[in-house]
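Engineer: Here's a sequence, model it:
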Amino acid sequence: MKKISARNVFEGAVKEINEGATTSHVLIDVNGNTITTSITNESVEELGLQVGKKVYAVIKSSEVMVAVD
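Structural biologist: Purely as a prediction, here's the structure:
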């Protein structure tokens, strides 16, 4: 992987791709944990994503919210 400024980078593999009309939900297996992301179908194609392909989940967020009942 090329260098990136984000610090939350997790290596994994594509577990599942659920394609919608314009957006796909891509499930990434990271050490037995699943990270789900929504990306455009165009991005899925451009990245050559397929089940089993090695990928990196790059998480860049300004906040994480937690709620309870």
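
Engineer: From now on I want contacts and neighbour counts done on CA atoms only, so please keep to that.
Structural biologist: Noted.

Engineer: next one: stretch 22-41 to chain centre, how far?
Structural biologist: 4 Å (CA atoms, centre = their mean, to the nearest Å).

Engineer: From the rest of the structure, what touches it?
Structural biologist: 10-20, 44, 55, 57 (CA atoms under 8 Å, 6 or more residues apart in numbering).

Engineer: Inside strands: which ones of these?
Structural biologist: Using DSSP state E, the members of the contacts of stretch 22-41 that fall in strands are F10, E11, G12, A13, V14, K15, E16, I17, N18, E19, V55, A57.

Engineer: Another sequence for comparison is provided below:
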Amino acid sequence: MKLSARNQLPGKVKHIDTGMVTAEVVIALDGGGEITSVITKKAVENLGLTVGKKVYAVVKSTEVMVAVD
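Structural biologist: Next up, the predicted model:
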């Protein structure tokens, strides 16, 4: 699979919290840290997502905000 998105972060599914329509998917990134995605319940089913499955968090954005204290 080839994507134009430059930010492809490999990891494993740590937790899936499924609601009526959407699901919150927590991914433990290979480089450390976590990222959370909210996707449809149907997408979770179509992708066959389960805890421990190897996935990529793909970030495609035209704007990234940076903040400091």
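
Engineer: still on that earlier bit, and the ones in strands among the contacts of stretch 22-41 of the first structure, which of them are buried?
Structural biologist: F10, G12, A13, V14, K15, E16, I17, V55, A57 (16 or more other CA atoms under 10 Å).

Engineer: Show me which pair in these is furthest apart.
Structural biologist: Based on CA to CA, the longest span within these runs between F10 and I17 and measures 18.0 Å.

Engineer: just to revisit the earlier point, got JSON lines for the buried ones among the ones in strands among the contacts of stretch 22-41 of the first structure, with distance to I28 of the first structure too?
Structural biologist: Shown next, in JSON lines, are those (distance: CA to CA, whole Å):
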{"residue": "F10", "distance to I28 of the first structure": "10"}
{"residue": "G12", "distance to I28 of the first structure": "6"}
{"residue": "A13", "distance to I28 of the first structure": "5"}
{"residue": "V14", "distance to I28 of the first structure": "5"}
{"residue": "K15", "distance to I28 of the first structure": "5"}
{"residue": "E16", "distance to I28 of the first structure": "7"}
{"residue": "I17", "distance to I28 of the first structure": "9"}
{"residue": "V55", "distance to I28 of the first structure": "8"}
{"residue": "A57", "distance to I28 of the first structure": "7"}
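
Engineer: Out of those residues, which is nearest to L49 of the first structure?
Structural biologist: V14 (7.4 Å).
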